[in-house]
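Engineer: here is a sequence together with a model predicted from it:
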Amino acid sequence: MEDKKANIIAATIIFGLIVFMVVARVSLRLSKAFFLIVGADIAVILAVFVCLVIRGRYHRRRKLLENKFVSEGRELRIEYSFLRKVAGVPIKFKHKELEDATDNFKALLGQGASASVFKGILTDGTSVAVKRIDGEEHGEKEFRAEVAAIASVQHVNLVRLMGYCCAPSGPRYLVYEFIPNGSLDYWIFPRKERGRGGCLSWDLRYRVAIDVAKALSYLHHDCRSRILHLDVKPENILLDESYRAIVADFGLSKLIGKDESGVITTLRGTRGYLAPEWLLQHGVSEKSDIYSYGMVLFEMIGGQRNVSLIENGIDRSQRKWNFFPKILRKKLKEGKLIEAIDQRLVEAGGGGGVDERQLKRLVYVALWCIQEKAKLRPNMAQVVEMLEGHVVIDEPPDTQMIVVDLLSMDDDDDGGGGDCDHRHYRPKITVMGSDVDCNPPTSTSSSFSMSVLSGR
């Protein structure tokens, strides 16, 4: 635009000088004054031409330099982006990029209490899962917890955070790699009505158990700050194209120092997977993750929720429940473990597809992991060694009682699995047998409402 204006001004000056010389020729004829005017005009015209030439050359050189800098800058940005990906550093996305990638957030993969996950495809063709965290205070806490926990860690069995989007107002977004086979719950619980998932074979279930143990061991022992996941459950364990386990969803995670034995935190988590010490408000540690992991092992073995409704009376007090770990322990003592496992595995392979040594090992590990006293539970590094057969596993002791979160006993047919916020909740604790009557008496000897129910 500036070049065009300069050319117009130059042409106007030259045209004006030529007209002036013609007028001077007519009025002054060939006098001395006329020749002086002609000489001055010619000098000015030459000066204008020289300025135009210099200006043109200057602009050509400037454009060449600009193009060179743009090209070098593009190469630097590509190199920087490549190095960020290699180093695993999350990329900051623009909201418009995520809108385009997810087709305006139409492909919903899953939804929780405070977040929704959408499938997307980036401009380079990479498939991603975009997690949208809603809510202001809770959303900010979950966003910070998740980024702090997962942004700097690299492990084959942990989900990879590719980037984030944090707008000044509105929801926050986390961009993860897309895991094609969904979450573990679709592969261990019968869900015919959903039309997806299936029955995971015994070999794959056992491998998933080892993968999850390795991921948690890495978080607990191999990071600069210990990372507590605090929401280990089948819904947060994903399966890749080879059915290897990927631990995801770090929205409730806590980072604690190497020298800290535990941390007091708000009681929030998922029904049926909360460790007793958390329910009793004694604080959490890596042993809380180990308890949750043990509960997941039971569900993988049985192909059912640990707490399930077996008699649905009209009166809420007449409802009865099954507690699967209690059943499995009873079958272990009777030497009939094969009767307690997911019957789809038995029917598919006639019982031959299940390695009974692996089954017994997995049951032992699960029972050790859910010991009521946290100090009796093994750490995750020991769990990995147990599952891989590097150490002999002693038979776990019988616990005096098994603590179960009564909030897992809601009206859902699946017997639990929902998220809950317990900030103002004082929990009720029960000891459950294989099937018990859900009508707990109260005790005035404790600040908590307790019931001691026998399974006999």
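Structural biologist: All right, it came through fine.

Engineer: hey, let's count contacts and neighbours off CA atoms from now on
Structural biologist: Will do.

Engineer: hmm, Thr266 and His422 touching each other?
Structural biologist: Yes: His422 lies in contact with Thr266 (CA atoms under 8 Å); the separation is 7.4 Å.

Engineer: tell me how many other residues surround Ile429.
Structural biologist: Using other CA atoms under 10 Å, Ile429 is surrounded by 21 other residues.

Engineer: what's the nearest residue to Lys214 if we skip its chain neighbours?
Structural biologist: Val384 (6.4 Å; CA to CA, 6 or more residues apart in numbering).

Engineer: quick check: that neighbour is in a strand.
Structural biologist: No: membership of Val384 in a strand is not supported by DSSP: H, G, I helix; E, B strand; the rest coil, which gives helix.

Engineer: right, and it touches Val212 too?
Structural biologist: No: counting by CA under 8 Å, Val212 is not a contact partner of Val384; they are 9.2 Å apart.

Engineer: okay, now Pro325: neighbour count?
Structural biologist: Using other CA under 10 Å, the number of residues around Pro325 comes to 26.

Engineer: ugh, wrong one, I meant Asp355
Structural biologist: Residues near Asp355, counting by other CA under 10 Å: 14.

Engineer: now do it against Arg361, distance only.
Structural biologist: Note on Asp355: its distance to Arg361, by CA to CA, to the nearest Å, is 10 Å.

Engineer: now swap in Val70 and tell me
Structural biologist: Applying CA to CA, the value for Val70 to Arg361 is 62 Å.

Engineer: then this one, side by side with the first:
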Amino acid sequence: MEDKKANIIAVTIIIGLIIFIIVARVSLKLSKAFFLIAGADIAVILAVFVCTVIRGRYHRRRRLLEKKLVSEGQELRIEYSFLRKVAGVPIKFRHKELVDATDNFQALLGQGASASVFKGILSDGTSVAVKQIEGEEHGEKEFKSEVAAIASVQHVNLVRLMGYCCLPGGPRFLVYEFIPNGSLDSWIFPGRETRNRPGGCLSWDLRYRVAIDVAKALSYLHHDCRSRILHLDVKPENILIDENYRAIVADFGLSKLMGKDESRVITTIRGTKGYLAPEWLLEHGVSEKSDIYSYGMVLLEMIGGRRNVTVIENGPDKSQRKWQYFPKIVRDKLREGKLIEAVDQRLVEAGGIIDERQVKRLVHVALWCIQERAKLRPSMAQVVEMLEGRVAVDEPPDTQMIVVDLLSIYEENSGCDARPKIAAMGSHKDYNIPNSCSSSFAMSVLSGR
């Protein structure tokens, strides 16, 4: 634009000077004054012409150089993007890219207390799940926890964070790989699948493989990272199932990082009822043993195909409710030698192959994991060795089966924000009903539901 304006000015000056010479010739004839004016004008015309030519050549060279630099910059950006992708480092997305990928956030996959998840397709055809985190202080804390926990780790059984997007004063976005088969709860609890949410009855061998996958993921977080990572919200809703029916651990919104020399960290109680370790609810601090407790509760739910705590209604009177605690049922069946009766009856009725030795091993490991005393629980590395049959699994010591979780019973009187007290039972009123009252952000953030 500036070059065009300069050329117009130069041409105008030259034309003006030529007209001035003609007028001077007519009025002054061939006098001495005319030759002086003509000479000066011709000199100015030549100077303007030379300046215009030099300026044009300079700007042509500048444009060529800029074009070369832009081309090299694009190549560098492509190379940088490629290297980040190879290294697994999350990239920063523009908000418009996410709007286009999700069709303006139309395909809702799941929704929690402070986050919603949408399915999207990037410009290169990659399917993604975009987690939109709302809220100022709470949302910022979850965003930072999730990025800090998952951005720098890579494991086949951990969900991959592909990128992020932050809007000044607005929502924050995390972009994950899309996991097509939804979350584990749809595959072990009856009646959880819908048209938009894959599910069914997972076979025994796949359940056992999922148990190993989750154990390996948690073992990696606890033992193989520079800082120990506590997930702190291990439950079926946060375990995703990929196209090969392998487990992917997701949702790190409650995660904490621990130094190698730290034994416990103090944090607020924000997990999901029914999976919280006793020491957390007693405000004694949390450690990797808290994840192990939650993992043990998940193992029992995978075995039985039901929630660990259910309630049987005996009429309209709430006082006549009968609570059933599945870990206690499993322990009793183990003592009676009738462990197969604790297995998901859908698997038994289907006549599929159920390895009773695997059932016994899984039950033993689960009961070790849910010991009230954290020191008695094995590490996740030991759990992997037990499940893979590399070490013998001793029979676990007897436990009182005390569930320290007021978030299950006390909610009848005080709602979800009640302070925890020691209670005899915990968790859900109906194993067909998802967590309806939880202070976790707990949704299967990447599942197609």
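Structural biologist: On my side now, so go ahead. Since we're looking at a predicted model, the values are computed, not measured.

Engineer: TM-score, when you put one on top of the other?
Structural biologist: Once superposed, chain against chain, the TM-score is 0.90 (TM-score structural alignment, normalised by the length of structure 2); 422 aligned residues with a CA RMSD of 1.9 Å.

Engineer: what are the ranges of the helices in the stretch 51-200 of structure 2?
Structural biologist: Applying DSSP state H, counting those that start in this stretch to the stretch 51-200 of structure 2 gives helices spanning 95-101, 137-150, 185-188.

Engineer: so where is the second one in structure 1?
Structural biologist: Put plainly, it is helix 137-150 of structure 2. Aligned by TM-score structural alignment, helix 137-150 of structure 2 corresponds to residues 137-150 of structure 1.

Engineer: for the matching stretch, which positions count as buried?
Structural biologist: Residues Gly139, Glu140, Glu142, Phe143, Ala145, Glu146, Val147, Ala148, Ala149, Ile150 are the ones in stretch 137-150 of structure 1 that count as buried (16 or more other CA atoms under 10 Å).

Engineer: can you check stretch 413-425 of structure 2 too?
Structural biologist: Applying 16+ other CA under 10 Å to stretch 413-425 of structure 2 flags Cys416, Pro420, Met425 as buried.

Engineer: out of the residues you listed, which are inside helices?
Structural biologist: Among the buried residues of stretch 413-425 of structure 2, none falls in helices (DSSP state H).

Engineer: dump these into a markdown table; add distance to Leu98 of structure 2 as well.
Structural biologist: Formatted as a markdown table, the buried residues of stretch 413-425 of structure 2 follow (distance: CA to CA, whole Å):
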| residue | distance to Leu98 of structure 2 |
| --- | --- |
| Cys416 | 34 |
| Pro420 | 40 |
| Met425 | 43 |
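
Engineer: which one of those residues is nearest to Arg172 of structure 2?
Structural biologist: Cys416 (25.7 Å; CA to CA).

Engineer: which bit of structure 1 covers stretch 317-336 of structure 2?
Structural biologist: By TM-score structural alignment, stretch 317-336 of structure 2 lines up with residues 315-334 in structure 1.

Engineer: correction: the previous question concerned stretch 265-273 of structure 2.
Structural biologist: Counting by TM-score structural alignment, stretch 265-273 of structure 2 lines up with residues 263-271 of structure 1.

Engineer: returning to what we had before: what about the match of stretch 317-336 of structure 2, start to end distance?
Structural biologist: Span of stretch 315-334 of structure 1 from end to end, CA to CA: 35 Å.

Engineer: on the three-state scheme, the residue most central in space within structure 1 is what?
Structural biologist: The centre of structure 1 sits closest to Asp249, judged by CA atoms, centre = their mean, with a distance of 3.8 Å. For Asp249 of structure 1, the assignment made with three-state DSSP gives coil.

Engineer: against Ser145 of structure 2, how distant is the equivalent of it over in structure 2?
Structural biologist: Under the alignment (TM-score structural alignment), Asp249 of structure 1 maps onto Asp251 of structure 2. Separation of Asp251 of structure 2 from Ser145 of structure 2 (CA to CA): 10 Å.

Engineer: and Arg63 of structure 2, by the same measure?
Structural biologist: Counting by CA to CA - Arg63 of structure 2 and Ser145 of structure 2 are separated by 46 Å.

Engineer: over to Asp3 of structure 2?
Structural biologist: From Asp3 of structure 2 to Ser145 of structure 2 the distance is 52 Å (CA to CA).

Engineer: could I get the helices of the stretch 51-200 of structure 2 in a markdown table, plus columns for distance to Phe173 of structure 2?
Structural biologist: As requested, the helices of the stretch 51-200 of structure 2 are arranged in a markdown table below (distance: least, CA to CA, whole Å):
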| stretch | distance to Phe173 of structure 2 |
| --- | --- |
| helix 95-101 | 9 |
| helix 137-150 | 8 |
| helix 185-188 | 25 |
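
Engineer: I appreciate the help and will end here.
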